[in-house]
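A.B. asks: Structure of the sequence below:
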Amino acid sequence: MIRRIDLRGQDLARTELLGVLPRPEIGVDQAVQAVTPIIADVRSRGAAALRDLSERLDGVRPEHLRVPAAALSDALASLDPQVRAGLEEAIRRVRAVHAAQVPTEHATQVAPGAVVRQRWVPVQRVGLYVPGGRAVYPSSVIMNVVAAQEAGVPGLAVASPPQKDAGGLPHPTILAACALLGVDEVYGVGGAQAVAMFAYGAAGSEPQDGDVLCAPVDVVTGPGNVYVTAAKRLVRGVVGIDAEAGPTEIAVLADATADPGHVALDLISQAEHDPMAASVLVTPSVELAGAVEARLSDLVSSTKHSARVMQALGGPQSAVVLVDDLEQGLAVVDAYGAEHLEIQTEGAAELAERVRSAGAIFVGPWSPVSLGDYMAGSNHVLPTGGSAHFSSGLGVHAYLKSVQVVEYTRDALEELADRIVAVANDEDLPAHGEAVRGRFL
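C.D. replies: As a prediction, the model looks like this:
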């Protein structure tokens, strides 16, 4: 069901590890080719393109691309009370964690009369993507919206794929989560076309849309499949993005002390997202590897989405990786740069502090990825495909800009004038120095 990669006895550099570790065969580069014409179509035809693409790709032609207010309030009113209680608890925890992320402004006096202040300014408008299709993700609504709200963003728009069973609107639980968070600008638009709508805006084409269906945003965030990831890559620079959050990944670094049943359940939990989901176990224990493989065989057939799980576990993106020891295992997971990294070993907390590349790290047997997916308080929108080497998980920082405010007195500038002139002349930019010297003539 899941293949093995044996790295024991091999001293591989990071570049060599990158060549042997499991990855999906279909990557973002290939998806870019399919997504490019979609973005061009939305950019040129606006709402008309969105309806045509929804019909072709989602199998439904929405009457309303923007969700009517009544549909939002009705969805919240009909939400199962237990689900509502769970969402409210998730909101409380995620809000507490993200409120603490907001950086403080500070002023530095570098010399008498010379002050540089650091300000943090939220962007004006954001587009928040919530995936749909194989599963329903009200939790992704929470992760996107709460982070943006705590950053102080004044304008929030959410997009999620239209559903046949919902009359071309997003899933009712998605709508209920939006209503619970006070978001009233919601679109039944999915995939790459939603990213394009956010990046370039979309003019209305039918009376219910008005002249403008959706105004452009400053930042697009949220998870999605490989096509959403490709679209975000293509519009980056037109708008900001959080990270390339494609098909989900879990890597588990475990030793002989780990419970094979826990490890197997956690690998399955992420495999049920998507046939392209990656589940990777890294261990120095051949005994644990065998026990986990046996538990997978027992558990997969009884899980609801067994066919999807089996496809994900059997794909090239999943594997059991055997290593000599935890030191080599640490090098392997660092090279892999997993979206979710679980550490189930002796001294797990100490090992976690040494990890340099992971979207989020889950320490010990009682911190499964499922906890982070819903109610840990952390954000589950995380970098995938190795982009954890240079990207962070979603947080308030994704919606904030750093602005430096410089304020010098006459005396403070005069003290530096000769030095500024000297450096400006050395760079052959004499007008820079003259702009300073001229103030004292």
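
A.B. asks: Please count neighbours and contacts with C-alpha atoms only from this point.
C.D. replies: Fine.

A.B. asks: so what does the helix or strand residue 270 falls within touch, helix or strand wise?
C.D. replies: For residue 270, the host element (DSSP states H and E) is helix 260-271. Packing partners of helix 260-271 (3 or more Cα pairs under 8 Å, 6 or more residues apart in numbering; DSSP states H and E): strand 249-254, strand 278-283, helix 286-300, helix 306-314, helix 369-374.

A.B. asks: residues near residue 389, how many?
C.D. replies: Neighbour count of residue 389, defined by other Cα atoms under 10 Å: 18.

A.B. asks: tell me the SS of the closest residue to it other than its chain neighbours?
C.D. replies: Among residues not flanking residue 389 along the chain, residue 357 sits closest, at 5.1 Å (Cα to Cα, 6 or more residues apart in numbering). Of the three states, residue 357 takes coil under DSSP: H, G, I helix; E, B strand; the rest coil.

A.B. asks: try residue 120
C.D. replies: Per three-state DSSP, residue 120 ends up strand.

A.B. asks: nearest spatial neighbour of it, skipping sequence neighbours?
C.D. replies: residue 402 (4.8 Å).

A.B. asks: now the other sequence, so there's something to compare against:
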Amino acid sequence: MKIVSARDFDLKREVEYGTPEQNETVRRIVSDIRREGDAALLRYTEQLDRTTLTAAQLRVPQEELQAAYAAVEPSFVTAIRQAAVNIRAFHEKQKRNSWMDWQPDGSLLGQIIRPLKRVGVYVPGGKAAYPSSVLMNVIPAQVAGVPEIVLVTPPATNGGEGINPYILVAAAEAGVSEMYRVGGAQAIAALAYGTESIAPVDKICGPGSIYVALAKREVYGAVDIDSIAGPSEIVVLADDTANPGYVAADLLSQAEHDEMASAILVTNSAVLAEAVQAEVKRQLDVLPRRDIAAASVEQYGAIIVVDSIDEGIDVVNRLAPEHLEIMVQEPMAYAGRIENAGAIFLGPYSSEPVGDYFAGPNHIIPTNGTARFSSPVDVDDFIKKSSLIYYSKEALLQNGAAIIELARHEGLEGHARAIAVRLEQEGKAESDNG
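C.D. replies: Below you'll find the predicted structure:
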């Protein structure tokens, strides 16, 4: 892991939009699913996942859920239930209420908040299975009041049809009853446009491969999406009080996700920089996913030495990381100065996996520097809002002339006349009654 100064470190990272070949592949898959439905869905499942299914086998039956519970450890069920309680409690605090406000002139203004009707959740099943992502997508949608939540996840490859049992148990514990064994761009297209077996949804959430990300971008507009997620990122801002073993472990906790994951230490301590560099090398040697983490550290990892923590904060805000850990003597003193970060972890015991799995805040967080303008998944992602306007006669008579003035300045005479006809009619009625 190289040690560099802030001046020598390139803060820019190219956003992953896929190669022309990948984009063309995704467009073809989406188009085929849209035109052919189940036939294309089954064909691509056989071609890409090397799994042959019939339409009747797409939906996961109740018996498979029961078998999944028998296949996982009781300790996992206990842990997933505890995590679900914490996640639900956190997201319950985000709920919004509809509101209405009567004006003195008799008008009523307000906002009606309703849940989306049907949401699709994608759960990856490639390099690793993520039961925690099931909870992080499903529970906020449930808290928002979404009545229909459907989950899709890839089948077992190389001829099998069994889904990772930990994903199935997490989904069942979260309350999902509609699940399908289908993955990749073909699953996103099926959720967006529907097939004979899968009804279309209003929104698609959840991370996945580059093909999943490109497919979500392709169908956006027909449905809503949460985001186009990039590789995982962590930045640790630390001073000489930080434990180098903790810092190295936390950097590697993200590096092991993907060869393109980014793990960066920002510190004002040259001593800590060298100690963490040595710790990363030592811990890498015994990490089961060593090859993945080593490639990540080599390509996208760095230790940035700054002159002060103040300069370090500037670097952090420019990076706008997905995950930020602050390991300094007084972490709370700096939290308010962080402008761009998806999730902020304060102190030596707030390791990033605490947020990934258990604490309660959502772990689906903006990547690729998009924390500059976007937020973690929350209850707001699963609601829609309608404005409510009831204008009284008094209000229209009082404000109609101003409305007409604005409409005519925009060259929209029809708009102006829609108001003028009412002013003329109501004014005449008042004159006759006077």
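
A.B. asks: thinking again about what came up before, let me have the helices and strands packed on helix 260-271 of the first structure in JSON lines, extended by mean neighbour count and distance to residue 91 of the first structure.
C.D. replies: Putting those into JSON lines (neighbours: other Cα atoms under 10 Å; distance: least, Cα to Cα, whole Å) gives the following:
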{"stretch": "strand 249-254", "mean neighbour count": "27", "distance to residue 91 of the first structure": "24"}
{"stretch": "strand 278-283", "mean neighbour count": "28", "distance to residue 91 of the first structure": "28"}
{"stretch": "helix 286-300", "mean neighbour count": "17", "distance to residue 91 of the first structure": "32"}
{"stretch": "helix 306-314", "mean neighbour count": "21", "distance to residue 91 of the first structure": "29"}
{"stretch": "helix 369-374", "mean neighbour count": "19", "distance to residue 91 of the first structure": "9"}
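
A.B. asks: which residues of the stretch 1-150 of the second structure fall in strands?
C.D. replies: 3-5, 99-102, 108-115, 118-122, 148-153 (DSSP state E, counting those that start in this stretch).

A.B. asks: Can you tell me which of those is nearest to residue 292 of the second structure?
C.D. replies: Smallest distance to residue 292 of the second structure across the strands of the stretch 1-150 of the second structure (Cα to Cα): 20.4 Å, for strand 3-5.

A.B. asks: Who are the packing partners of the closest one?
C.D. replies: helix 270-284, strand 301-305.

A.B. asks: Would you mind putting the ones you listed into JSON lines with distance to residue 249 of the second structure alongside?
C.D. replies: Listed next are those as JSON lines, based on distance: least, Cα to Cα, whole Å:
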{"stretch": "helix 270-284", "distance to residue 249 of the second structure": "7"}
{"stretch": "strand 301-305", "distance to residue 249 of the second structure": "13"}
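
A.B. asks: Out of those, which gets nearest to residue 216 of the second structure?
C.D. replies: strand 301-305 (28.0 Å).

A.B. asks: by how many degrees do the closest one and helix 244-255 diverge?
C.D. replies: On the basis of axes from the mean of the first three to the mean of the last three Cα atoms, to 10 degrees, strand 301-305 of the second structure is oriented at 140 degrees to helix 244-255.

A.B. asks: ok, then the element right after strand 301-305 of the second structure?
C.D. replies: That would be, after strand 301-305 of the second structure and using DSSP H and E, helix 309-319.

A.B. asks: now the angle between strand 262-267 and that next one, please.
C.D. replies: Going by the same axes, to 10 degrees, helix 309-319 of the second structure makes 160 degrees with strand 262-267.

A.B. asks: so what does helix 309-319 of the second structure touch, helix or strand wise?
C.D. replies: strand 233-238, strand 262-267.

A.B. asks: What's the average distance for that helix when superposed on the first structure?
C.D. replies: Mean deviation of helix 309-319 of the second structure relative to the first structure after superposition (mean Cα distance after the TM-score superposition for the first structure): 1.6 Å.

A.B. asks: buried residues in that helix?
C.D. replies: Using 16 or more other Cα atoms under 10 Å as the test for burial, helix 309-319 of the second structure gives 309, 312-313, 315-319.

A.B. asks: likewise stretch 14-23 of the second structure?
C.D. replies: Applying 16+ other Cα under 10 Å to stretch 14-23 of the second structure flags residue 23 as buried.

A.B. asks: Please apply the same query to stretch 394-412 of the second structure.
C.D. replies: Result for stretch 394-412 of the second structure [16+ other Cα under 10 Å]: buried residues 396-397, 400, 404, 407.
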